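**Student:** Dropping the sequence and predicted coords here.
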Amino acid sequence: MDRLPALTVTALPDPGLAAAYAECRRINAHYGRSYYLATRLLPPARRPAVHALYGFARVADELVDAPGPDPAGDLRTLEGALGAALDGAPTTDPVLRALADTVARHGIDRSLFTDFLASMRMDLTVTEYATHDDLARYTHGSAGVIGLMMLPVLGTEDPAAAGPYAAKLGEAFQLTNFLRDVGEDLDRGRVYLPADHLAAFGVDRARLLRARVEGPDRAVRRAVAHFAAEARARYREATPGIALLDPVSRPCVATAARLYAAILDEIAAADHDVFTRRAVVPNRRRLAIAAPGAGRWALARLRAK
């Protein structure tokens, strides 16, 4: 399909499509506060596509995290509706309508959505991961491909070189999520932290469940610190890829990485207790992190003119 030009939602002649993008923006603002704050550092014409990608990922995620009577069937229905929308079939679903438009405008590889939904299906049957390699298969689809979907929106002159860095950053975000949400995931019956790494600290599922009730002991805290260090390493590995992006997109991505890495700081400040509390970056600090990015964004915009 031929790519369409980038857009500004307020300039769309189709009010239905404008409303679809507005709904995706609402979903992003409500559920993804750090991501949403970072998108404010993108040129206005690139923000709607990010909202559409986030909105779709959130819809799929909700089907497995807050499942109905037939979550597997719901995912199949979503996948079928997605395929039809990407083929050009009319849809009344605002998220799918905005997403189909985004895929057309930016030439996003449709196979990435197949990989993403495959990982979502894993959440319905897989409750733990024996090894880091096992987990990597999940995080590729749940997070790495999100970074790859974003690349055409953000812009890069060398997609082949930038791709591995984009996937790595998506996985860094995901590892941070795993740590922040350990307690909630335990409540859903899931453990994402690989068993072989936990075992190195003498930790297993039973010990994690006890930490959910009583708070973490020293061994559990050490295990969480280990995974936090791994996430930080992933951010460092992904950082060189930011320089490969369109200059006007770099402040957004750099700020998103700093905002999300700040969750790791909050986890450390809580002595790695992610079981009886949820690590949240205070609004004042989030704004302080975003402020330098706003200055870099304004400078990049001036240079692009």
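**Tutor:** Looks like it came in fine.
**Student:** CA atoms for contacts and neighbours, from now on please.
**Tutor:** Noted.
**Student:** does Val281 sit in a helix, a strand or a coil?
**Tutor:** When states are read from DSSP: H, G, I helix; E, B strand; the rest coil, the local structure at Val281 comes out as coil.
**Student:** Just give me the neighbour total for the closest residue to it other than its chain neighbours.
**Tutor:** Distances taken as Cα to Cα, 6 or more residues apart in numbering put Ile263 closest to Val281, at 6.0 Å, once the chain neighbours are dropped. Using other Cα atoms under 10 Å, Ile263 is surrounded by 22 other residues.
**Student:** Contact partners for Ile263?
**Tutor:** The contact partners of Ile263, taken as Cα atoms under 8 Å, 6 or more residues apart in numbering, are 176, 180, 279-281.
**Student:** take a look at this one as well, against the first:
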Amino acid sequence: MTRDHSKTFYFGSRFFPLPQRQAVWAVYAACRVGDDIVDEPGGGPVVLSDWWARVQSALTGRVAFSQAGPHPVDLALGWAAGQFPIPVSAFQELYLGLRMDLEGQVYRDMDDLELYCRRVAGVVGFMIAPICGYSGGDRTLEYALRLGQAMQLTNILRDVGEDLARGRLYLPESLLNEYGVTPAMLEAAEVTPEYCALMRHLTALARTWYAEGRAGIPQLQGSGRLAVTAAARAYEGILDALERNGYDNFRRRASVSGTRKLLMLPQAWWEMKLG
């Protein structure tokens, strides 16, 4: 699931030792199941509530069984939680973030968007940090939170067109008004000068969040430093691709090739050594 749905996350995960790698995959898969419930047909509040109940059971060592037997992702998450102190509270915030999608949250300002980025991705840092092992206490977790938020903002900037097709818009109303981007422009998929200016603003904000989040990487233990550095660099590369595409995220999907990711590794390794 990780390899098929997030090549960038999977790329970074390969630098963990096997037990940590498997735990990271289990966490990603559990998050992905929840995400698919709000994005794909057949989901909804009842199905999401069932997912949340199953996650709680798995994290507390009580994997739920149905007539078909336990779900493989539940088994994997239950195993991971038995090996590493993955917090239930982080998944609870994720659940609240996924509900924001189901309830059609309107994003009036950056505070609304930042909260959403925290809930659906920032808290993944709280899940991954215990798997890495870390020092620095809550300060390191705040850095991990910021890095996850940067990745989610990157997703939002990459997927504006796809999200509009689902009836969702994450760009805050206050910024749309500030930059003169109208609903009609978005519906027409117009890459206007005003829209490009808005994208430049949010791309710069995402880069600031990456820089803030990377400050915590030296507090991670062992190969977790390289794994997170590689994933962050590859994810930030999506912003480079968006810029190369002229900020056209209606018709073109910004992505980073496998070759380009590999070429980022020396820089990621050097940053890790400097940290």
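**Tutor:** Received it, and whenever you're ready, just let me know what you need. Everything numeric in this text was worked out from a predicted model, so none of it was measured.
**Student:** TM value for the aligned chains?
**Tutor:** Comparison of the two superposed chains (TM-score structural alignment, normalised by the length of the second structure) gives a TM-score of 0.92, and 268 aligned residues with a Cα RMSD of 1.8 Å.
**Student:** Now check the residue nearest to Val281 of the first structure against the second structure: what is it aligned to?
**Tutor:** Using TM-score structural alignment to pair residues, one finds that Ile263 of the first structure aligns to Ile238 in the second structure.
**Student:** Give me the distance between that match and Leu153 of the second structure.
**Tutor:** Distance of Ile238 of the second structure to Leu153 of the second structure, given as Cα to Cα, to the nearest Å: 11 Å.
**Student:** got it, and Ala268 of the second structure?
**Tutor:** Plainly put, Ala268 of the second structure is 21 Å away from Leu153 of the second structure if you go by Cα to Cα.
**Student:** These two: which has the busier surroundings?
**Tutor:** When Ala268 of the second structure is set against Leu153 and neighbours are counted by other Cα under 10 Å, the residue ahead is Leu153, at 27 against 22.
**Student:** Contact partners for the residue nearest to the more buried one when sequence neighbours are not counted?
**Tutor:** Once flanking residues are discounted, Leu153 of the second structure sits nearest to Ala206: 6.2 Å by Cα to Cα, 6+ apart. Ala206 of the second structure makes contacts with 150-151, 153-154, as judged by Cα under 8 Å, 6+ apart.
**Student:** With secondary structure added, can I get those residues in TSV?
**Tutor:** TSV is the format used below for the contacts of Ala206 of the second structure (three-state DSSP):
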residue	secondary structure
Ala150	helix
Met151	helix
Leu153	helix
Thr154	helix
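**Student:** For the residues you listed, give me a markdown table that also has distance to Ser57 of the second structure.
**Tutor:** Listed next are the contacts of Ala206 of the second structure as a markdown table, based on distance: Cα to Cα, whole Å:
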| residue | distance to Ser57 of the second structure |
| --- | --- |
| Ala150 | 30 |
| Met151 | 28 |
| Leu153 | 30 |
| Thr154 | 32 |
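**Student:** Closest one to Gly224 of the second structure out of those, please.
**Tutor:** Ranking the contacts of Ala206 of the second structure by separation from Gly224 of the second structure, with Cα to Cα as the measure, puts Met151 on top at 17.3 Å.
**Student:** That closest one matches what in the first structure?
**Tutor:** Met151 of the second structure maps onto Phe173 of the first structure when the alignment is built from TM-score structural alignment.
**Student:** Run a quick check on its match versus Ala262, I expect a contact.
**Tutor:** No - with contacts counted by Cα atoms under 8 Å, Phe173 of the first structure stays clear of Ala262, the gap being 11.1 Å.
**Student:** Tell me if I'm right that Gly104 of the second structure and Arg168 touch.
**Tutor:** Yes - in terms of Cα under 8 Å, Gly104 of the second structure counts as a neighbour of Arg168; the distance is 7.4 Å.
**Student:** Out of those two, name the residue with the larger neighbour count.
**Tutor:** Between Gly104 of the second structure and Arg168, counted using other Cα under 10 Å, Arg168 has the larger neighbour count: 15 against 11.
**Student:** Look at the more buried one and give its secondary structure.
**Tutor:** When the structure is reduced to helix, strand and coil (three-state DSSP), Arg168 of the second structure reads as coil.
**Student:** That one corresponds to which position in the first structure?
**Tutor:** For Arg168 of the second structure, the aligned position in the first structure is Arg190, judged by TM-score structural alignment.
**Student:** distance of the closest residue to that match other than its chain neighbours from Arg236 of the first structure?
**Tutor:** On the basis of Cα to Cα, 6+ apart, the spatially nearest residue to Arg190 of the first structure that is not a chain neighbour turns out to be Thr127, at 4.4 Å. Relative to Arg236 of the first structure, Thr127 of the first structure is positioned 29 Å away (criterion: Cα to Cα).
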